[in-house]
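**Student:** here you go, sequence then predicted model.
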Amino acid sequence: MTRVGVPSEIKTDEYRVALTPAGVRELVDAGHEVLVQAGAGLGSSLSDEAYTAQGARILPDAAAVFAEAEMIVKVKEPQPGEVAMLEPHHLLFTYLHLAADVELTHGLAASGATCIAYETVEDSRGRLPLLAPMSEVAGKLAAQAGAFILEKPFGGRGILIGGVPGVPAARVLVIGGGVVGMNAAFIAIGMEATVTVFDRNIDRLRELDIAFGGRADTVFASTLAIEEALPEADLVIGAVLVKGAKAPHVITRAQLGLMKPSAVLVDVSVDQGGCFETTHPTTHTHPTYDVDGITHYCVANMPGAVPITSTYALTNATLPYVLDLADHGAVAAVQRSPGLRAGVNVAHGQVTYEPVASVAGVPYVPVEEALGLTSTV
């Protein structure tokens, strides 16, 4: 039996929770104990009674959850007070995005806990199954938010994204054609914007061209191609992902001068450091800021704005992995699963994900060495 703890999320404007009552039921039926902090699900319209009805035990605060649980399941990266409660016997399973947060990397290493990041867990085809559902949500929200922020009272140019007869639609650039970019483009297309998607993978551009059915342009993402498109752009959505690493800058501060006054930048890559040079994290309460006359929307937990959708989508994706870790323990589960092995970012005081170690300036230790695994799976 594993005691699985679900604390309340405390990041600003975060309303998601790591497990639904359905997830609790699956764990309890498998013989595990689930400890849920009082009120943890309220932001997602899930009452304590909904959890206890499926076998969870409600604890009064995060300290009680961390003290009793062996495995901590969260949504967002632990905040400083949560890092302080981690101990070497803990297994932490959550989004970490450590490439953008050196201080957190050092804090998790100092805790001695084993920390598995949702965003670097892989499936058998090298895809990111636990990042995908939130990328879908964030991509769709990026287009919605961009359309909203384009309105004059919110800092935008004062343009309707879909236009009207006789007046052109907004020009939307989506930089990055992965899950975020594809979903952003689909929503922008649905709102009748004029959409161009940039990516450096020709095969991916072919796939997108088929998926869009000719309703959007696809362009190879050279620096010159992006630069030439910026003067006509009303909205630019940054959707660049380098697996587990810091996002590269695809628009520099100098290039902002090419854009129309009050054009809008939405950076979905902000969790990985941002793909615009002028990006810094914002919140849902204060989502935008201005740099050189360009409005930036860089909310670091975009899916938190739609917690009911996001919480259920996340639990659907994470639950099989949560069950595997609870059933077998971290070492055995990681030994069995190449995908989970790729998710281990920190273990026993060592950084076990190479891009994170490089950014943090600490030695990279292979997960096999840190956890005492055999080298094959």
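**Tutor:** The structure has been received and is ready for your questions.

**Student:** CA atoms for contacts and neighbours, from now on please.
**Tutor:** Will do.

**Student:** so what secondary structure elements neighbour the helix ranked longest in the chain?
**Tutor:** Counting residues, the longest helix found in the chain (DSSP state H) is helix 307-336. The contact analysis (3 or more CA pairs under 8 Å, 6 or more residues apart in numbering; DSSP states H and E) places helix 307-336 against helix 21-29, helix 132-149, helix 338-343.

**Student:** nearest to Ser310 among the ones you listed would be which one?
**Tutor:** Nearest to Ser310 among the helices and strands packed on helix 307-336 is helix 132-149 (6.7 Å), distances taken as CA to CA.

**Student:** what's downstream of the closest one, the next helix or strand?
**Tutor:** strand 171-175 (DSSP states H and E).

**Student:** circling back to that earlier point, buried ones in the longest helix of the chain?
**Tutor:** 307-319, 321-327, 329-330, 333-335 (16 or more other CA atoms under 10 Å).

**Student:** same question, stretch 276-293
**Tutor:** 276-284, 287-288, 293.

**Student:** in space, what's closest to Leu359 - neighbours in sequence excluded?
**Tutor:** Small correction: residue 359 is Val, not Leu. Ala99 (6.2 Å; CA to CA, 6 or more residues apart in numbering).

**Student:** any idea how far that neighbour is from Pro355?
**Tutor:** 7 Å (CA to CA, to the nearest Å).

**Student:** same question for Thr282.
**Tutor:** Taking CA to CA, one finds Thr282 at 24 Å from Pro355.

**Student:** what count of nearby residues applies to the residue nearest to Val359?
**Tutor:** If you count neighbours by other CA atoms under 10 Å, Ala99 ends up with 24.

**Student:** which residue packs closest to Phe154, ignoring adjacent ones?
**Tutor:** Nearest to Phe154 is Phe148, by CA to CA, 6+ apart, at 7.5 Å.

**Student:** got another one to weigh against that:
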Amino acid sequence: MIVGLPKEIKDNEYRVGLVPAGVRALTDAGHTVLVERGAGEGSGFEDSLYQRAGAKILDSADDVWAEAEMIVKVKEPIEPEYKRMREGQILFTYLHLAPDRELTRQLLERKVTGIAYETITDRHGHLPLLTPMSEVAGRMAVQIGAHYLEKMGGGRGVLLGGVPGVPAARVVILGGGVVGTNAAKIAVGMGAQVTIIDKDLDRLRELDDIFLSRITTLASNSYSIHEAISHADLIIGAVLIPGAAAPKLVTRSMLKDVPNGAVIIDVSVDQGGCIETTHPTTHSDPTYYVEGVLHYCVANMPGAVPRTSTFALTNATLPYALKLANLGFLKAISEDKGLRAGVNTYAGHITYQAVAESQNLPYTPLEELVEDLA
């Protein structure tokens, strides 16, 4: 298979879809890897490293997309990349289609096979390709929140861990999954008062055990959420419904009761955000205020630490890329139901139910489009 590795072009996105070791694994297996010049520089990988691993360096993204049968990326395509996608091409990347009608339309019209990292599952039903970036984003959320709580950052002027005689900051985390757990680890480690809110009582019991009662846990309902954020210095949105738009747990009217200068970090922004006032921002222009509350809603937070993020991501994605290249798309999804769950679009159809429901568009099971799919 011809595998293409273009440079990411989203605002301040420095990650890359393959490291040189991944290129070597693909070329050793007999595949051709085309790398756009400079694709890995943001993560510290010079073109020469890719060349030594067996890749061919091409001068432009147009050339990579035109020749490749499978494109391996990090972030979803944005407008300049739409025209490069073509019928039957495999696009292997984060897609986050639920809130993105235009990208969905482009994938359908161009009949691209869109395989989303965020909906691939393992044998336990977990999301192995989403987990590493959720770990990074959860940990980053606290350090970013700590910065913006500083007066010069635009916040209340509160030190996250406090000092003897002065209370620590109050951190409220909406969601007890991978993002929420990793955020709690850092916040607890910095000495903050941490509350995690989740609808799964068993998960709250697990978190109570993990943190040895150093956190407060609350069952999720609108009253508890409103009460908790009314006293919060830092609110972290960490809600995920795989493939679907995030539910709006915090309304604009609730923000009127949040202290002025408090900070919201909505990690759920990739799936539309779990705060009503959330809209995507960029690393170049990351924050805005609503009701006196600072919002940080950068949709590619891990891109700020690309060296760490790229290694963490590609450790997880490479086995799937190899499977697709070695077996071909049809055989790979036939043998691996978890990989099949990653297929969001195929042959002009939406093949992931949560995406279709989020956009009120027709859903077609992949099994109806592919013969002999077990």
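**Tutor:** That came in fine, so what should we check first? Predicted, not measured: the structure shown is a model, and the values here were computed from it.

**Student:** before we move on, the earlier item: structure 2: matching residues for the longest helix of structure 1?
**Tutor:** Residues 306-335 of structure 2 are matched to helix 307-336 of structure 1 when aligned by TM-score structural alignment.

**Student:** and which of the buried residues of stretch 276-293 of structure 1 is nearest to Thr12 of structure 1?
**Tutor:** Thr283 (6.9 Å).

**Student:** what's around the nearest residue to that closest one once chain neighbours are set aside, how many residues?
**Tutor:** Once flanking residues are discounted, Thr283 of structure 1 sits nearest to Val299: 5.0 Å by CA to CA, 6+ apart. Val299 of structure 1 has 27 neighbours, counted by other CA under 10 Å.

**Student:** repeat for Gln79 of structure 1
**Tutor:** Neighbours of Gln79 of structure 1 (other CA under 10 Å): 12.

**Student:** how about it, what's its partner in structure 2?
**Tutor:** With TM-score structural alignment as the criterion, Gln79 of structure 1 pairs with Ile78.

**Student:** got a list of what Leu128 of structure 1 touches?
**Tutor:** Residues near Leu128 of structure 1 by CA atoms under 8 Å, 6 or more residues apart in numbering: 119-122.

**Student:** 6 Å instead?
**Tutor:** 121-122 (CA atoms under 6 Å, 6 or more residues apart in numbering).

**Student:** gap between it and Val179 of structure 1?
**Tutor:** Leu128 of structure 1 is 10 Å from Val179 of structure 1, by CA to CA.

**Student:** with Met71 of structure 1 instead?
**Tutor:** For Met71 of structure 1, the distance to Val179 of structure 1 - CA to CA - is 29 Å.

**Student:** between the two, which is the more surrounded one?
**Tutor:** Met71 (28 against 22).

**Student:** which residue lies farthest from the center of structure 1?
**Tutor:** Gly166 (39.0 Å; CA atoms, centre = their mean).

**Student:** separation between the counterpart of that one in structure 2 and Thr181 of structure 2?
**Tutor:** Under the alignment (TM-score structural alignment), Gly166 of structure 1 pairs with Gly165 in structure 2. Distance check for Gly165 of structure 2 against Thr181 of structure 2: by CA to CA, it reads 28 Å.

**Student:** tell me which of the helices and strands packed on helix 307-336 of structure 1 lies nearest to Ile210 of structure 1.
**Tutor:** The nearest among these, by CA to CA, is helix 132-149 at 18.6 Å.

**Student:** which residues touch the nearest residue to Leu205 of structure 1 once chain neighbours are set aside?
**Tutor:** Leaving aside its chain neighbours, Leu205 of structure 1 sits nearest to Thr218 (6.1 Å; criterion: CA to CA, 6+ apart). Neighbour list for Thr218 of structure 1: 196-198 [criterion: CA under 6 Å, 6+ apart].

**Student:** show me the strands in the stretch 1-150 of structure 1, by range?
**Tutor:** Under the criterion DSSP state E, counting those that start in this stretch, the stretch 1-150 of structure 1 contains strands at 3-6, 33-37, 57-59, 71-73, 91-94, 114-117.

**Student:** could you export those strands as TSV, including distance to Val242 of structure 1?
**Tutor:** Listed next are those as TSV, based on distance: least, CA to CA, whole Å:
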stretch	distance to Val242 of structure 1
strand 3-6	29
strand 33-37	34
strand 57-59	38
strand 71-73	24
strand 91-94	19
strand 114-117	15
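
**Student:** nearest to Leu160 of structure 1, out of these?
**Tutor:** strand 91-94 (37.6 Å).

**Student:** show where that closest one falls in structure 2, residue numbers please.
**Tutor:** Going by TM-score structural alignment: strand 91-94 of structure 1 matches residues 90-93.

**Student:** ok, average deviation of the matching stretch from structure 1?
**Tutor:** Comparing stretch 90-93 of structure 2 with its match in structure 1 after superposition yields a mean distance of 0.4 Å (mean CA distance after the TM-score superposition for structure 1).

**Student:** circling back to that earlier point, which of the buried residues of stretch 276-293 of structure 1 fall within strands?
**Tutor:** Within the buried residues of stretch 276-293 of structure 1, residues falling in strands by DSSP state E are Thr288.

**Student:** give me the distance from stretch 297-311 of structure 1 to the chain's centre.
**Tutor:** Chain-centre distance of stretch 297-311 of structure 1: 9 Å, with CA atoms, centre = their mean, to the nearest Å.

**Student:** er, stretch 74-83 of structure 2 I mean
**Tutor:** The answer for stretch 74-83 of structure 2 is 16 Å, by CA atoms, centre = their mean.

**Student:** between the two ends of that stretch, how far is it?
**Tutor:** 18 Å.

**Student:** name the residues that touch it?
**Tutor:** Under CA under 6 Å, 6+ apart, the answer for stretch 74-83 of structure 2 is 17, 93-95.

**Student:** stretch 32-41 of structure 1 now?
**Tutor:** Residues contacting stretch 32-41 of structure 1 (CA under 6 Å, 6+ apart): 1-8, 17, 56-61.

**Student:** what of stretch 227-241 of structure 1?
**Tutor:** By CA under 6 Å, 6+ apart, stretch 227-241 of structure 1 touches 170-176, 180-181, 258-259, 263-269.

**Student:** distance-wise, check Glu68 of structure 1 relative to Leu59 of structure 1.
**Tutor:** For Glu68 of structure 1 relative to Leu59 of structure 1 (CA to CA), the value is 10 Å.

**Student:** since that was my last question, I'll sign off now.
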